[in-house]
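>>> With the input below, show me the fold.
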Amino acid sequence: MIIGYEKLRLVQDDLKKANIDIIICDEGHRLKSANNKSAQAIRALNTPRRVILSGTPIQNDLGEFFVMVDFVNPGICESYATFKKEFENPIIKSRQPEARKKDKEKGKARSEQLASLTSLFILRRTADILSKYLPPKAVEYVVFCKPTKAQIALYSGLLESSSIRQCISGTDSPTHVLQAITSLKKLCNCPSLIMTKASEGDSSYTNLAPIIDKYSSSITTSGKLAVLDHFLQRLKKETDEKIVLVSNYTQTLDILQDLLNMRGMSFLRLDGSTAKLAFPYKALITSTKRQEYVDRFNRTNREGSFAFLLSSKSGGVGLNLIGASRLILFDTDWNPSVDLQAMARVHRDGQKRQVYIYRFLTTGMMDEKIYQRQITKQGLSDSFMDAKANSSGNSFSLSELRDLFTFHENTSCHTHDLLGCTCLGKGEKPIKEELQSDENDLEDELLGFIPASQAIAEIMPPRNNQMNALNDYLHILPQELNESELEELVEDDILNSVMRDTDSDSGHCKISYLFVKYSATPTEDSVD
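Predicted coordinates:
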């Protein structure tokens, strides 16, 4: 029997009467909560064998991992309270940069113990097994875009607003904190996205009125949009390639759609509720026919569909968009698996071209903070699912993650600043150095006292310490390199052209920093 999760809940009483020997749960990470109704329905069947198929078994924390482990092998880790005490807490504590030597040793031991225990019933297969059927691995670029003057002024104004001051003080509700974060995320995409609240007279945004008046002529653009506009024009003019544009927000997709229309570029759009076929078409079709439009995009030339606008939440899984060889993540999701799934839409079986993936971030703003958080989550997944040797620690402390509502205006890349990397942005491969210190060895001698240097570690950026995933990237500061140096490091003529485009006010490149990974695999999902 093949059945969906929602339908299974409706017929679970009838299924209890059947003798079902095995249940295989595809996209099993959907069962990550112990209170999940689908998981409860399957447990109620008392099936002796359960199998979970998932490309993203850890999306947020080890609690999700426990739920899936307990689902297929009940009781092997005892209760969640025991699992949290024995495994989750010491492992998370050991991954902080300020962790003491004994905490790191305990966390490492518990991590190895957990990995050994679960390896008895976990079979891991990555996309590498498809490598002989696919083109060379995708090239990934993390593109840090300079914010416009309007963005800087509005972002600073928002941080001074009453709503965000309450968030920083810790007196606001989680709902209001999320709303504030969302407003800052939208401002990273385009200032016009927060105009609605301001024009409606929301008291939290009253201080923005004079800023909006001052920058009214540039309120409809952003650093990312300026880079994207140049990129699309170059791509259309100099190549015969097509592109996928991904966003979390339908309002952002509307702005991207307006940009494509303005430039006379044909596109398809899929945002969950509807699928739109635009320029020169005007049809509006329900999403149930999305495969028809996927096929149309893959089969037609650029005149019929140059771009595919895609909602990451509704269309980021299952689609095969091999008609495009380039994909841009215009904004970033808190959950790295959402972005990884979206990135994998173009690097799939049947792709004939070299694939390029671009992640657009606004320098120093909420975009970059979310990207930093993603790095720590991905490291957590790596350490248990692939036993990667370099994933023993997080790149950022909890205090740095709480720094969400701080704008780092005078930086080319706040992420690189936090790493304390000494590469100077010249594209040299970062070298991980194990910093030797006798301070941890002194803990016992100091009768429990902690050295002052360790006590302040939480407020100091780590110095080339535990760089994790970012070790695999080249770190490039465009304004410090000449044209020939950039061309040698960045094997992408379109991106090189965009990096030569300078801001009319500062004379500097609109791209402030670049991370490049030439061995990128967009996702390790071998199921989807």
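>>> CA only for contacts and neighbour counts going forward, please
Fine.
>>> Would you map the strands across the chain?
22-25, 49-52, 138-145, 243-247, 267-270, 274-278, 284-286, 307-311, 326-329, 356-362, 474-476, 511-520 (DSSP state E).
>>> Show me the one of those strands that comes nearest S162.
Closest to S162 of the strands of the chain, according to Cα to Cα: strand 356-362, at 23.6 Å.
>>> Next, the buried residues of the closest one.
Buried residues in strand 356-362, defined by neighbour count with 16 or more other Cα atoms under 10 Å: 356-362.
>>> could you point out the longest helix in this structure?
In the chain, assigned by DSSP state H, the helix with the most residues is helix 366-385.
>>> Report how many residues lie close to G75.
Residues near G75, counting by other Cα atoms under 10 Å, number 11.
>>> out of everything not next to it in sequence, what's closest to the residue nearest to the spatial centre of the chain?
Here the mean C-alpha position of the chain is nearest to the C-alpha of P336 (Cα atoms, centre = their mean), at a distance of 3.9 Å. Counting by Cα to Cα, 6 or more residues apart in numbering, P336 lies nearest to Q374, which is 5.4 Å off, once chain neighbours are set aside.
>>> What of S314?
G272 (4.9 Å).
>>> and that neighbour, how many neighbours does it have?
17.
>>> wait, it sits on S287?
Yes. The pair formed by G272 and S287 meets the contact definition of Cα atoms under 8 Å, at 6.1 Å.
>>> which residues does Y80 contact?
Taking Cα atoms under 8 Å, 6 or more residues apart in numbering as the criterion, Y80 is in contact with 63, 66.
>>> Look up how far H176 lies from it.
Distance from Y80 to H176, counting by Cα to Cα, to the nearest Å: 30 Å.
>>> residue contacts, A41?
8-9, 12.
>>> Mark which of the residues you listed are buried, thanks.
Buried members of those, scored by 16+ other Cα under 10 Å, are 8-9.
>>> any chance of the contacts of A41 in a markdown table, with distance to T196 too?
Listed next are the contacts of A41 as a markdown table, based on distance: Cα to Cα, whole Å:
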| residue | distance to T196 |
| --- | --- |
| L8 | 42 |
| R9 | 40 |
| Q12 | 46 |
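>>> Just the ones in helices from the contacts of A41, please.
Per DSSP H, these map to helices at 8-9, 12.
>>> Nearest spatial neighbour of E483, chain-adjacent residues omitted?
R500 (7.8 Å).
>>> Who are the packing partners of the longest helix of the chain?
If contacts are counted by 3 or more Cα pairs under 8 Å, 6 or more residues apart in numbering; DSSP states H and E, helix 366-385 sits against helix 101-118, helix 174-189, helix 336-343, strand 356-362, helix 398-401, helix 414-419.
>>> Among those, which comes closest to S381?
helix 336-343 (10.0 Å).
>>> what's the angle between that closest one and strand 356-362?
Here helix 336-343 runs at 130 degrees with respect to strand 356-362, directions being taken by axes from the mean of the first three to the mean of the last three Cα atoms, to 10 degrees.
>>> Pull the distance from helix 336-343 to the chain's centre.
Distance of helix 336-343 from the chain centroid (Cα atoms, centre = their mean, to the nearest Å) equals 6 Å.
>>> Next, the second sequence, to be compared with the first:
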Amino acid sequence: MASLLQLGGVRCITLRPNLLGSKEEFHNKFVKPIDAGSNAHATPCNVKRMKWRLYVLQDMLDSCIQWLDHTSLKTLLPLPSKMEYVILIKMSPLQAKMYDFYNKNLAKGGYKKSATGRPGRSAFLQDLHNLRRVWTHPMMLATNTSEKDEDLQAECDEDEEIDELDYPEEAVCKPASPSDDSPDGLTQKDKMQLDWWKEIVAASVDIKDKTWKNCPEYSGKMVILLNVMQDCFTNGEKLLIFSQSLRTLNLIENFLDLIEKGDLTMPSYENAKPLQFTNWTPDLDYLRLDGNTPANTRERLCKFFNDEENDRCRLFLVSTRAGIGINLVAANRAVIFDASWNPSHDAQATARIYRMGQTKTSYIYRFVTQGSMEEKIYWRQVFKLILSARVLEEKTITPTFDTTNIADFYESCADVEYLNTPIVEDKLMAGLIAQHKNWISAVFLHDSLLDGEKEELTEEEKKDA
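Have a look, this model is predicted:
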């Protein structure tokens, strides 16, 4: 369940359609008090009221909803184990410089300009879209911005997720006014239109030498991804890479093409292994599936990838939402390259390999860029999952992070204390940690954030509720 409001939305298809009342009644009776008591800074009074409302809601839903949590698969299905790691990855110095400049000078802040709040929502989406390009790889900003921007449209499709945020009445980030020492005296709007990033890149690399775009070391995520790919293929394993961005899939394909041509400058790190696989022919060595893939082609690609005798095809690039429902158990490792707003999208991605037919331990690697909006998006995912566990599974889980205030997305997560790196049972993950201490800031198990004990109220508390 992506949100409590969506739970209210399913009332019309339950056996008792009027059980939860109207949307407004449901919001006032349950959503507001439960949200108020669920965040990490809730007052004791809010927490108490939340528990009462949760008990009432759980009691109402008990007769019409049967809910099984993520541990149920281990009991009901004869599946091997699953290890799902969250990898906090640092930005490169160039990325950090670009991200900081945009945040301080160009970010609009998503504030309300009208009673509807739609202009503020649009401004926030534009900021998110531009910053996502920065933390993916700086070369993403060098792509043709005049072409149809399907990634921005994908962000806009997350209507319910974005609309749940609280938009302030005034700008969170106020772009700096041009100063007297500004060499061009341009307004910030002018700078945005004139490729703001070029001056920053030029200070670090020779922008006329287009080979800078071929260097994965300008992106922490790309460095780690190439290492994961290398280790997987060396071990004879197949790999899935999920991204919600078509441009990110294009970027990865571009690097594969450079590897085949011998033009890729590989990252240098301690005990780096030489490339074992240099052939990357589309539809033979790797496959791609996105929203533009015809239905009959989808089935053919999946069958080709899952063929036990097909050792050559070892990589599948998949658009996160386009991959829902397909079976790719030939792979036992998957990378979720970017965090989705809706936790169910990423959960569906993990289910492409962790499902009936899987014979090996499944390893999932969730890439999250430290110090970026993406880190907040991931923790918002966790918050939603915690809320779901409290409502439907009656578990007590302490929220680590909560944000509905748009201003929080423009701040870093410096106040979040991460769990200690777990004892890593995955040799590939252990190798990543050892080799990339300068890139990886934290590693923890995703499912560990969702473990909790069943919460019981006393009889007196139940009466008060």
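>>> Tell me how they score on TM after superposing.
Here the TM-score for the pair of chains, by TM-score structural alignment, normalised by the length of the second structure, is 0.73; 370 aligned residues with a Cα RMSD of 2.7 Å.
>>> returning to that earlier point: could the helices and strands packed on helix 366-385 of the first structure go into JSON lines alongside distance to Y215 of the first structure?
Output for those, formatted as JSON lines (distance: least, Cα to Cα, whole Å):
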{"stretch": "helix 101-118", "distance to Y215 of the first structure": "51"}
{"stretch": "helix 174-189", "distance to Y215 of the first structure": "14"}
{"stretch": "helix 336-343", "distance to Y215 of the first structure": "32"}
{"stretch": "strand 356-362", "distance to Y215 of the first structure": "19"}
{"stretch": "helix 398-401", "distance to Y215 of the first structure": "31"}
{"stretch": "helix 414-419", "distance to Y215 of the first structure": "26"}
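>>> Aligned against the first structure, show me the partner of R132 of the second structure.
In the first structure, the residue paired with R132 of the second structure is K185, using TM-score structural alignment.
>>> how far away is that match from D492 of the first structure?
Taking Cα to Cα, one finds K185 of the first structure at 28 Å from D492 of the first structure.
>>> who's more crowded, these two?
Neighbours of K185 of the first structure and D492, each counted by other Cα under 10 Å, are more numerous for K185; the result is 22 against 13.
>>> Could you tell me the end-to-end distance of stretch 301-321 of the first structure?
Using Cα to Cα, the two ends of stretch 301-321 of the first structure sit 13 Å apart.
>>> Would you mind listing the outside residues contacting that stretch?
240-250, 253, 256-257, 265-272, 294, 297-298, 338-339, 341-342, 345-346, 348, 528.
>>> circling back: onto which residues of the second structure does the longest helix of the first structure map?
The aligned range for helix 366-385 of the first structure is 373-392, by TM-score structural alignment.
>>> in the superposed pair, what's the mean gap between that stretch and the first structure?
Stretch 373-392 of the second structure, aligned to the first structure and superposed, deviates on average by 1.3 Å (mean Cα distance after the TM-score superposition for the first structure).
>>> Where do the helices of the stretch 201-350 of the second structure begin and end?
Using DSSP state H, counting those that start in this stretch, the helices of the stretch 201-350 of the second structure run over 220-234, 246-261, 295-306, 343-350.
>>> got the buried residues for the first one?
By that I understand helix 220-234 of the second structure. So helix 220-234 of the second structure, judged by 16+ other Cα under 10 Å, has buried residues 220-233.
>>> D240 of the first structure versus the residue opposite I336 of the second structure in the first structure once aligned, what's the distance?
Matched by TM-score structural alignment, I336 of the second structure corresponds to L329 in the first structure. As judged by Cα to Cα, L329 of the first structure and D240 of the first structure stand 21 Å apart.
>>> swap in Q12 of the first structure?
In terms of Cα to Cα, Q12 of the first structure sits 52 Å off from D240 of the first structure.
>>> same check, this time on L159 of the first structure
43 Å.
>>> quick one, which of these two is more surrounded?
Using other Cα under 10 Å, the more surrounded residue of L159 of the first structure and D240 is L159, with 18 against 10.
>>> Looking at the second structure, name the residue matched to the more buried one.
Aligned partner of L159 of the first structure by TM-score structural alignment: N103.
>>> doesn't E411 make contact with its match?
No. Counting by Cα under 8 Å, E411 is not a contact partner of N103 of the second structure; they are 9.3 Å apart.
>>> re the thing from before, whatever residue of the second structure lines up with the residue nearest to E483 of the first structure: neighbour count?
With TM-score structural alignment as the criterion, R500 of the first structure lines up with A434 in the second structure. Residues within reach of A434 of the second structure, counting by other Cα under 10 Å, total 13.
>>> Buried subset of the contacts of stretch 301-321 of the first structure, written for PyMOL?
Buried residues within those, by 16+ other Cα under 10 Å, are selected in PyMOL with:
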select buried, resi 241+242+243+244+245+246+247+248+249+250+253+256+257+265+266+267+268+269+270+271+272+294+297+298+338+339+341+342+345+346+348
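>>> Just give the number of residues close to the residue mapped onto L4 of the second structure from the first structure.
For L4 of the second structure, the aligned residue in the first structure is L62 (criterion: TM-score structural alignment). With neighbours defined by other Cα under 10 Å, the count for L62 of the first structure comes to 20.
>>> so how far is E6 of the first structure from L62 of the first structure?
26 Å.
>>> next one: Y141 of the first structure
38 Å.
>>> neighbours of the counterpart of R402 of the first structure in the second structure, just the number please.
Alignment note: R402 of the first structure maps to A407 in the second structure; criterion TM-score structural alignment. The criterion is other Cα under 10 Å. On that basis, A407 of the second structure has 18 neighbouring residues.
>>> Verify the contact between A407 of the second structure and G109 for me.
Yes. The criterion here is Cα under 8 Å, and A407 of the second structure meets it with G109 at 7.3 Å.
>>> which residue lines up with D103 of the first structure in the second structure?
Matched by TM-score structural alignment, D103 of the first structure corresponds to N46 in the second structure.
>>> likewise Y80 of the first structure?
So Y80 of the first structure corresponds to K23, using TM-score structural alignment.
>>> Could you check how far its match is from F444 of the second structure?
37 Å.
>>> likewise L128 of the second structure?
Taken as Cα to Cα, the span from L128 of the second structure to F444 of the second structure is 25 Å.
>>> Same check on E375 of the second structure?
Counting by Cα to Cα, the gap from E375 of the second structure to F444 of the second structure is 14 Å.
>>> can you tell me which residues contact I259 of the second structure?
278-280.
>>> redo that, cut-off 6 Å
Residues counted as contacts of I259 of the second structure (Cα atoms under 6 Å, 6 or more residues apart in numbering) are T278.
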